[in-house]
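> need the 3D shape of this:
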Amino acid sequence: MFTGIIEDVGVIKSLTPTGEDIRLSIDVNKLDMSDVKLGDSIANNGVCLTVVAMSSNGFSADVSHETIKRTGFVAYKAGHKVNLEKALQANSRLGGHIVSGHVDGVGQVLSVTTVGRYVEIWLKAPDELAKYLAEKGSITVDGVSLTVNQVNGAKFLLTLIPHSLQETIIGSYKVGTKVNLEVDVIARYLERLIMGDKAAQEQNDNAKSDISMAFLAENGFLR
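Take a look at the predicted model:
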């Protein structure tokens, strides 16, 4: 479990194929590794990975075929920078929102506009994630907990403060950049909850949820 508050920006040192999977080696910058041990979880651009080896200046983790397929890791190369966050501890502040480290889809940057000291970024999420986007709701972008400021279909607007731009890889975003997205976990559970008894019914792989804006309105979730 994570909060979406980035602790460091690391650099991919190497990606070594191991069959259909890869061994990822990361060099850290300021991340405190003194309390990290084998088996611990560290989020890399929002992807929860298990530490399988440690070095003097970083760590290694295995990335499964499933993770490669569902995230931006498919395009990552040595030298690529990644947002890093160690797993949440019970006595830590929940400064962002509850983040699982399980990416729901890959989005794309549509525009980057500087407004004074801030930067506004429009992104496009996969169509199937549009129902989870809510104005002033939370979303995780490459592991960063952010607030959605506007929604237009599957497009959404983020407003980044200077600190976020400096302390994460978001400051390097440009039109076309692919990003890992994780929707608010509360929205996921709400979807299942309002399905009621239908949640127990098996669906084929191509089946889509019948939860729509009209359904939500009819059942009192929207006004």
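
> going by C-alpha atoms from here, please, whenever you check contacts or count neighbours.
Noted.

> now the strands for this structure?
8-18, 21-27, 41-44, 47-55, 58-63, 81-86, 105-115, 118-124, 138-141, 144-147, 150-152, 155-160, 178-183 (DSSP state E).

> so how far is the first one off the chain centroid?
It stands for strand 8-18. 18 Å (C-alpha atoms, centre = their mean, to the nearest Å).

> same list (the strands of the chain) but as a markdown table, adding mean neighbour count and distance to residue 132.
Output for the strands of the chain, formatted as a markdown table (neighbours: other C-alpha atoms under 10 Å; distance: least, C-alpha to C-alpha, whole Å):
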| stretch | mean neighbour count | distance to residue 132 |
| --- | --- | --- |
| strand 8-18 | 18 | 28 |
| strand 21-27 | 20 | 30 |
| strand 41-44 | 24 | 22 |
| strand 47-55 | 19 | 19 |
| strand 58-63 | 21 | 26 |
| strand 81-86 | 26 | 23 |
| strand 105-115 | 17 | 12 |
| strand 118-124 | 20 | 13 |
| strand 138-141 | 26 | 9 |
| strand 144-147 | 23 | 13 |
| strand 150-152 | 16 | 10 |
| strand 155-160 | 20 | 11 |
| strand 178-183 | 25 | 6 |
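
> would you do the same for the sequence below? I want to compare the two.
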Amino acid sequence: MFTGIIESAAKVVLLKKDNTNLHMSLSCDLTQELKIDQSVAHNGVCLTVVAIDGNQYTVTAIEETLNKTNIGTLKEGDIVNIERAMKMNARLDGHIVQGHVDQTAICTEAIDNDGSWIFSFEYDSKLNNVTIEKGSICINGVSLTVVDSKVNSFSVAIIPYTYEHTGFKTLSVGDKINLEFDVIGKYVKRLMSL
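Okay, here's the model as predicted:
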């Protein structure tokens, strides 16, 4: 379980294909605090630490993960938002995030709003995920509030701190991002369709 409050940025230092799997080695300032078998969200994708070597650690993404997220599009040198699993006795500063990406979306607009930024995204509505204005959404692991909600698109407003401390500062129009929709909203939508 995660909160969507990003702890650090990790740099992809090595990508290694192994049959249908992808081993991804990263470096970040939290490496020394990680343990093998620990769950860490990478751009909102829950992956298990399988090796630690100095200031680098390695996680493995299987074919299912590569097919449903943007992990397979990463390149060496890319920056990834990371968050360790939450402690059950800690504040929930973001919202309930499982680290299970529902689908991807494409950034359709990035507007510098003179002190903040507005990012817009379009996703495939046939997968039956929904957003609501002022509802929660997790984009590449970052817990955010929906500003403008439509059937297959939405926008979010980014404050300077979030822009500077996450991958939003490198996000461009056309980039593929990971989406995890609000877990409570998903259950309500499912119950309403029965």
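
> superposed, what's their TM-score?
Once superposed, chain against chain, the TM-score is 0.95 (TM-score structural alignment, normalised by the length of the second structure); 194 aligned residues with a C-alpha RMSD of 1.4 Å.

> if we can go back for a sec, TSV for the strands of the first structure, including distance to residue 190 of the first structure?
As requested, the strands of the first structure are exported to TSV (distance: least, C-alpha to C-alpha, whole Å):
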stretch	distance to residue 190 of the first structure
strand 8-18	32
strand 21-27	33
strand 41-44	25
strand 47-55	23
strand 58-63	30
strand 81-86	27
strand 105-115	19
strand 118-124	23
strand 138-141	14
strand 144-147	19
strand 150-152	19
strand 155-160	21
strand 178-183	12
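
> closest one to residue 217 of the first structure among these?
Residue 217 of the first structure lies closest, by C-alpha to C-alpha, to one member of these: strand 150-152, at 17.9 Å.

> what's the closest one aligned against in the second structure?
The aligned range for strand 150-152 of the first structure in the second structure is 148-150, by TM-score structural alignment.

> ok, residues contacting that stretch?
Residues outside stretch 148-150 of the second structure that contact it (C-alpha atoms under 8 Å, 6 or more residues apart in numbering): 131, 132, 133, 154, 155, 156.

> before we move on, what about stretch 109-121 of the second structure?
105-108, 153-160, 163, 172-173.

> how about 10 Å then?
The contact list for stretch 109-121 of the second structure, computed with C-alpha atoms under 10 Å, 6 or more residues apart in numbering, reads 104-108, 122, 139, 146-149, 152-163, 168-169, 171-177, 179.

> and the longest helix seen in the second structure against the first structure, how far off on average?
Using DSSP state H, we find that the single longest helix of the second structure is helix 183-193. Superposed on the first structure, helix 183-193 of the second structure shows a mean distance of 1.9 Å to its aligned residues (mean C-alpha distance after the TM-score superposition for the first structure).

> pull out the buried positions in that helix.
Within helix 183-193 of the second structure, the residues that count as buried by 16 or more other C-alpha atoms under 10 Å are residue 185.

> from the contact counts, what lies against that helix?
Packing partners of helix 183-193 of the second structure (3 or more C-alpha pairs under 10 Å, 6 or more residues apart in numbering; DSSP states H and E): strand 136-139.

> which elements pack onto the strand it packs on?
So strand 136-139 of the second structure, by 3+ C-alpha pairs under 10 Å, 6+ apart, packs with strand 142-149, strand 153-158, strand 176-181, helix 183-193.

> now tabulate these in JSON lines and tack on distance to residue 90 of the second structure.
What follows is those, written out as JSON lines (distance: least, C-alpha to C-alpha, whole Å):
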{"stretch": "strand 142-149", "distance to residue 90 of the second structure": "16"}
{"stretch": "strand 153-158", "distance to residue 90 of the second structure": "24"}
{"stretch": "strand 176-181", "distance to residue 90 of the second structure": "22"}
{"stretch": "helix 183-193", "distance to residue 90 of the second structure": "19"}
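
> among these, which is nearest residue 66 of the second structure?
The nearest among those, by C-alpha to C-alpha, is strand 176-181 at 11.2 Å.

> so where is that closest one in the first structure?
Going by TM-score structural alignment: strand 176-181 of the second structure matches residues 178-183.

> ok, back up a step: nearest to residue 33 of the first structure, of the strands of the first structure?
strand 58-63 (7.7 Å).

> which residue lines up with residue 100 of the second structure in the first structure?
Under the alignment (TM-score structural alignment), residue 100 of the second structure pairs with residue 102 in the first structure.

> which ones are touching that match?
1, 43, 46-49, 67, 70-71, 143, 180-183, 185.

> what of residue 61 of the second structure?
Residue 61 of the second structure makes contacts with 17, 20-24, 45-48, 67, 69, 71-72, as judged by C-alpha under 10 Å, 6+ apart.

> and it, how far is that from residue 178 of the second structure?
Counting by C-alpha to C-alpha, to the nearest Å, the gap from residue 61 of the second structure to residue 178 of the second structure is 14 Å.

> and residue 107 of the second structure, by the same measure?
To residue 178 of the second structure, residue 107 of the second structure is 11 Å away according to C-alpha to C-alpha.

> what do you get for residue 92 of the second structure?
Distance of residue 92 of the second structure to residue 178 of the second structure, computed by C-alpha to C-alpha: 21 Å.

> likewise residue 80 of the second structure?
In terms of C-alpha to C-alpha, residue 80 of the second structure sits 12 Å off from residue 178 of the second structure.

> who touches both of the two?
42, 43, 44, 71, 140, 141.

> just flag the most distant two among these.
71 and 141 (12.1 Å).

> have a look at those two and say which one is more surrounded.
Remark: of residue 71 of the second structure and residue 141, residue 141 carries more neighbours, 33 against 22, as counted by other C-alpha atoms under 10 Å.
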